[in-house]
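Fold the stuff below for me.
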Amino acid sequence: MHYGTLSLPARLFLLAWNTSRDKITGAPDLHLAVRAGALAELAQRGVLFEQDRIVTPVVGARTGDPVLDALAELVEQSRPRTWRGWLTHRSRTTLGAVREQLITQGYLRAERGRILGLFPARRFVLERAGHAEVLHAEALAVLRGGQPVAEVPQEEAALVVCAATGKLRTVVSGKDRRRYKDRLDELTDRAGGTSPELRALMSKLRDALGSAVASAEAARSSGGGGG
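Predicted coordinates for the structure are as follows:
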């Protein structure tokens, strides 16, 4: 299925949507997965690279996608950080920007309401459930071996790796993560294409995402919140 201008982080957002309940479920660390997807796409497009373990931008390089470009600009203007640092630094701003972008593109609709009849709030409704369902099916096919890894597009490989490592349970269960661990290792390599540097970068980004999610889970378990 062709998703037009949908970026990798936007597709990760849609993957987290439970179409039967019309809301996001089973994705407490979605902001981390979405930020990882944005970093991965910027790296695949040659906007970000790694130098001495530091995420380094190609100054002035842009993609034309406002969410990705906002992150590229933030990296340019901020102090040096590792992949782990960029996964957590203001990551919810990327999540919010992706949601607003999906509203603009017609994938979501925002409805105004009130919590307890008092406090203003917005409820989000998925307008294109069929797109999200096909996206889910395609991601599962990539994960479960629907085609040889060598034939999987780089961006699709990165999508599945971020969804699995970010623990988006609507599309990748814990059982699937364990069962297809070797496949996920291969997809991580595939996300880097033929470039040894990009393949190494994708592996480090996956490790950083796993570490960030584990830290967030530990914080929630201890009552300290997370993210």
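
going forward, measure contacts between C-alpha atoms and count neighbours the same way
Noted.

OK, contacts around the residue nearest in space to the middle of the chain?
Residue closest to the average C-alpha location in the chain (Cα atoms, centre = their mean): Val34, at 2.9 Å. With contact taken as Cα atoms under 8 Å, 6 or more residues apart in numbering, Val34 is in contact with Leu8, Pro9, Ala10, Leu12, Phe13, Thr94, Leu95, Cys162.

List the buried residues of the helix or strand hosting the second one.
Using DSSP states H and E, the element containing Pro9 is helix 8-15. Burial within helix 8-15, assessed by neighbour count using 16 or more other Cα atoms under 10 Å, is assigned to Leu8, Pro9, Ala10, Arg11, Leu12, Phe13, Leu14, Leu15.

The structure of the following sequence is requested for comparison with the preceding one:
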Amino acid sequence: MDMTLPQRLYLLSYDIDGNRFDPVSTPYRGHLLRAAALTELIIGGLLRDNGGRAERTGRTPDDPFLADVLSGLSPNEPGHWINAVPDREWKAETTVREQLLANGSITVVRGRVLGIFPSRKVTLDHPERVRLLRERTRDAVLAGREAASVPIEDAALAAIAVEGDVWTVFTPAERQRHRAEVKALRERFEAEVPGMLNAILTAVVNRRAGTS
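Okay, here's the model as predicted:
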């Protein structure tokens, strides 16, 4: 599945059996999508950590959403990761959804509730592919593998899902049973994508408190 990390995270947030999105992480999904984008930019060498701040390397990605996320960061003055995650998060889900609609991954049916309020129903065009993506991401924690052996993109998606409380990937009970594996995965992610875990946690806590 040749997709960006934000696109994969969006699909992972969909409950295939329930035909709906994970309700727990819905209020801050835009933050998580931006965190996934920032993570991909770091992995791709377009961003780097400079003393706890996000520093651009001067390159620009081809993907429009990644490019938009990168454009929000100053090319001259490195900024805090904590500020990069919530920046313009309100537009992230719409942008990623339209990308997935364009590439044939989802179908979006628009309507109105009671003939007044706009509604939007998203369905997966290829649920079997999303199941495979989900199992691959879950295996990063549940398969008993060494954290260092997990491909970094899989480790990143799993770490973001854990920190973002995405129940369609890991339930609270699974995270509790696999505390050691989750801890090792977090340490791997933090080593390769420094500052992102704290930025995600801060965004989630602030969103739940209604401050962002």
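
ok so, going back, out of the contacts of Val34 of the first structure, the closest to Glu217 of the first structure would be?
Distance ranking of the contacts of Val34 of the first structure against Glu217 of the first structure, using Cα to Cα, places Cys162 first at 16.6 Å.

So which bits of stretch 190-206 of the second structure are buried?
Neighbour count says stretch 190-206 of the second structure has 190, 192-197, 199-204 buried, by 16+ other Cα under 10 Å.

For the alignment partner in the second structure of Glu133 of the first structure, give its distance to Leu70 of the second structure.
In the second structure, the residue equivalent to Glu133 of the first structure is Arg131, according to TM-score structural alignment. The gap separating Arg131 of the second structure from Leu70 of the second structure is 30 Å, by Cα to Cα, to the nearest Å.

When these two are compared, which one has more neighbours?
Neighbour count, other Cα atoms under 10 Å: between Arg131 of the second structure and Leu70, Leu70 has more, with 23 against 15.

and the more buried one, helix, strand or coil?
helix (DSSP: H, G, I helix; E, B strand; the rest coil).

hey, where'd the helices end up in the first structure?
Under the criterion DSSP state H, the first structure contains helices at 8-15, 30-44, 66-77, 83-88, 91-104, 129-143, 154-165, 174-179, 181-191, 196-221.

CSV for these, including distance to Lys23 of the first structure?
CSV is the format used below for the helices of the first structure (distance: least, Cα to Cα, whole Å):
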stretch, distance to Lys23 of the first structure
helix 8-15, 10
helix 30-44, 13
helix 66-77, 22
helix 83-88, 24
helix 91-104, 13
helix 129-143, 11
helix 154-165, 17
helix 174-179, 20
helix 181-191, 27
helix 196-221, 21
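
how about those, which one is nearest Arg114 of the first structure?
Here helix 91-104 is closest among those (Cα to Cα), at 19.6 Å.

average gap between that closest one and the second structure?
Compared with the second structure after the fit, helix 91-104 of the first structure shows a mean deviation of 1.2 Å (mean Cα distance after the TM-score superposition for the first structure).
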